[in-house]
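Asks: let's see this in three dimensions:
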Amino acid sequence: MSSELSRVLRDLMQPGAGVLMPGCANALAARVIEACGYKATFVTGAGIANTFLGVPDVGLVSLSELVDHVWAIRDAVSIPIIVDADTGFGNAVNVHRVIRMLERAGANSIMLEDQVFPKRCGHFEGKSVIPRAEMVQKIKAAVDARTDEALMILARTDARASHGLEDAIERANLYREAGADILFVEAPLNREELAAVTAQAPGIHICNMVIGGKTPVLPSQELGAMGYAAVVYANAALQAALAGMKKVLTSLQEKGSVEGLEDAIVSFQDRQRFVDHDRFQALERRYVAAAE
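Replies: Model (predicted):
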């Protein structure tokens, strides 16, 4: 199934398509994204760090932890998944292994970034990037490592913050020439910079709408018109979930109940639908009841 979904993703990722792609940090979020009708999801490294470890996005998630999350998400949904692999957990040799592991876990596209390890969230201060030549070798290693040519390598540059937009665009062009299928210039500061990225670095681009981040949050239609293939909201669902948890738990603490907050809490029945409870009941009837 994974190879077929990689081809589906390739068909989706067309310049100007502006496909909305929410991020997920776990299998439950991926199920909700699929149930809401989205065509693909982005496995967010920041989200995994926040939800699984309760820490900021500063490079603390291990490769084995990431692989476990990807496997669970792949098992839960039938839409393509793009996986954030941070800096590739080391040099080009490490990247080769990372691609093999994530491909086997079910990734349909794998993103590598050119930050110095340990990385930081793309909208944090104090980022640094590795030399262009080093990142080019990482991309070449990634391309060579994949066993399915349909799997897409996504190259991200964080050079805008430390080296300026011109350097970031030059890097994007170099990364495309090295074999990257998708390009991602992180954290442009305004509409003009967003438009310049796609105009000056031909190829398939995604952009990341970070609520409260450095890049203006623009409609997907406008970004599609600029040439972006996909518009990622990597942590919108996570931030919404945090807001909901804070609201409900604060009220519970203050009032001793959740009365009046019924609309903020998914029903028990909907909760079971999101985790596919009916399928497991059917399996129980088929196998367990039959043995009694």
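
Asks: okay, CA-based contacts and neighbour counts for the rest of this
Replies: OK.

Asks: quick check: Ala236 touching Gly213?
Replies: No: counting by Cα atoms under 8 Å, Ala236 does not reach Gly213; the two are 11.6 Å apart.

Asks: higher neighbour count, the two?
Replies: Comparing Ala236 with Gly213 by other Cα atoms under 10 Å, the one with more neighbours is Ala236, at 17 against 14.

Asks: now that one: how far from Val217?
Replies: 11 Å (Cα to Cα, to the nearest Å).

Asks: now the common contact residues for these two.
Replies: Val210, Ile211 (Cα atoms under 8 Å, 6 or more residues apart in numbering).

Asks: show me how far stretch 195-204 is from its chain's centre.
Replies: Distance of stretch 195-204 from its chain centroid, counting by Cα atoms, centre = their mean, to the nearest Å, is 21 Å.

Asks: buried residues of it, list them for me.
Replies: Buried residues in stretch 195-204, counted by 16 or more other Cα atoms under 10 Å: Ala195, Val197, Thr198, Ala201, Gly203, Ile204.

Asks: so which helix or strand takes in the second one?
Replies: This points to Val197. Secondary structure assignment for Val197, by DSSP states H and E: helix 191-200.

Asks: and for comparison, fold this next one:
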Amino acid sequence: MSTRIHQILEQSGTVVFPGIYDALSAKLAQEAGFELAFVSGFSVAATMLGEPDFGLLTQTEITDAARRICRAVDIPIVVDADTGYGNPLNVYRTVRELIEAGAVGCLLEDQVWPKKCGHMRGKRVVERGEYIEKIRAADEARRGHDFFLIARTDALAVHGIDEAIARVEAARTAGSDASFVEAPTSVELLAEIGRRSPGPNVANMIVGGRTPLKTKEELTELGFQLIVHPVGGLFAATSAIRKVFGELATTGDERGTAAEQVSFTEFTDIVGLEEKYAFAKRFGVE
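Replies: As a prediction, this is how the structure comes out:
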């Protein structure tokens, strides 16, 4: 089945896209001209709960976040569905809920629940057969819908490269659309994944993460077609907020950081204030 993500890949070859976590970050991604965006579980856990990506985010919370985000923008949204939040029955429900929320794809991984961020220590994975049943359930849940299924494995850190490749190969046979071997720690591993894993392949770029940072061109050459930067926006926003709040707490005045802030008018343009005025006027509301 050809989905919107397949069509983007056919047109662009290699796609770089950002991680988002709420309607505002989604609007900024769309404004920047990205063809799609990714709802990062790491970022939603941080912004919604103030917690690390440690298996604390629930299916309902990620689905609610996805629904708000999908309503706010026109670009296609892929959602981090973690492990599917249970067995294949839970996976089936998760995919159906995400489709109803307006998402056009999800990432499904093979960690033991509760999971951890792929760049954290102490990861464990379920048996390969158990994971493949989840992929089969997700594939059945999305049939007849524009929905792109990414099979992610964390087996590289636990069992090594051969098992990781075997899992994404089995997942593709079971119905997934793309392969994601998480957290390779060297350029050599990236190259081996790009050579052996069935494409399209996902590369996960995190500043300070376990995987070497590479450009779009370098990753394309290594065999990757979907390049996600899941937390760059979150980390930048955190740095900016910390600086503004620190200045305000120290001096009682935020004018010292005014140059780093968007203006009131710029911000209201982003969230569509004038469009709301025009819409309200149609109904006699000033």
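
Asks: list just the nearest of the buried residues of stretch 195-204 of structure 1 to Ala29 of structure 1.
Replies: The closest of those to Ala29 of structure 1 turns out to be Ile204 (Cα to Cα; 26.1 Å).

Asks: give me the nearest residue to that closest one, chain neighbours excluded.
Replies: Ile182 (5.0 Å; Cα to Cα, 6 or more residues apart in numbering).

Asks: the residue in structure 2 that the one you found lines up against: neighbouring residues, count only.
Replies: Under the alignment (TM-score structural alignment), Ile182 of structure 1 pairs with Ala178 of structure 2. Using other Cα under 10 Å, the number of residues around Ala178 of structure 2 comes to 24.

Asks: hang on, isn't Ala178 of structure 2 packed against Ser197?
Replies: No: using Cα under 8 Å, Ala178 of structure 2 is not in contact with Ser197; the gap is 9.5 Å.

Asks: do you have the strands of the stretch 101-250 of structure 2 handy? List them.
Replies: Using DSSP state E, counting those that start in this stretch, the strands assigned to the stretch 101-250 of structure 2 run over residues 105-109, 148-153, 178-181, 202-204, 226-229.

Asks: quick one on the thing from earlier: give the contact list for the residue nearest to Ile204 of structure 1.
Replies: Ile182 of structure 1 neighbours (Cα under 8 Å, 6+ apart): Met152, Ile153, Leu154, Ala155, Arg176, Gly203, Ile204, His205, Ile206.

Asks: can I get those in a markdown table with distance to Tyr287 of structure 1?
Replies: Shown next, in a markdown table, are the contacts of Ile182 of structure 1 (distance: Cα to Cα, whole Å):
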| residue | distance to Tyr287 of structure 1 |
| --- | --- |
| Met152 | 39 |
| Ile153 | 42 |
| Leu154 | 43 |
| Ala155 | 46 |
| Arg176 | 51 |
| Gly203 | 51 |
| Ile204 | 47 |
| His205 | 47 |
| Ile206 | 45 |
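
Asks: ok, those residues vs Gly18 of structure 1, which is closest?
Replies: Using Cα to Cα, these come closest to Gly18 of structure 1 at Ile206, 8.3 Å.

Asks: now do the contacts for the equivalent of that closest one over in structure 2.
Replies: Using TM-score structural alignment to pair residues, one finds that Ile206 of structure 1 aligns to Val202 in structure 2. Applying Cα under 8 Å, 6+ apart to Val202 of structure 2 gives the contacts Ala178, Ser179, Phe180, Val181, Phe224, Gln225, Leu226, Ile227, Val228.

Asks: could you do Glu133 of structure 2 as well?
Replies: Contacts of Glu133 of structure 2 (Cα under 8 Å, 6+ apart): Pro88.

Asks: please report how far it lies from His145 of structure 2.
Replies: 20 Å.

Asks: wait, Arg156 of structure 1 sits on Asp114?
Replies: Yes: the pair Arg156 of structure 1 / Asp114 is scored as a contact, 6.5 Å apart, by Cα under 8 Å.
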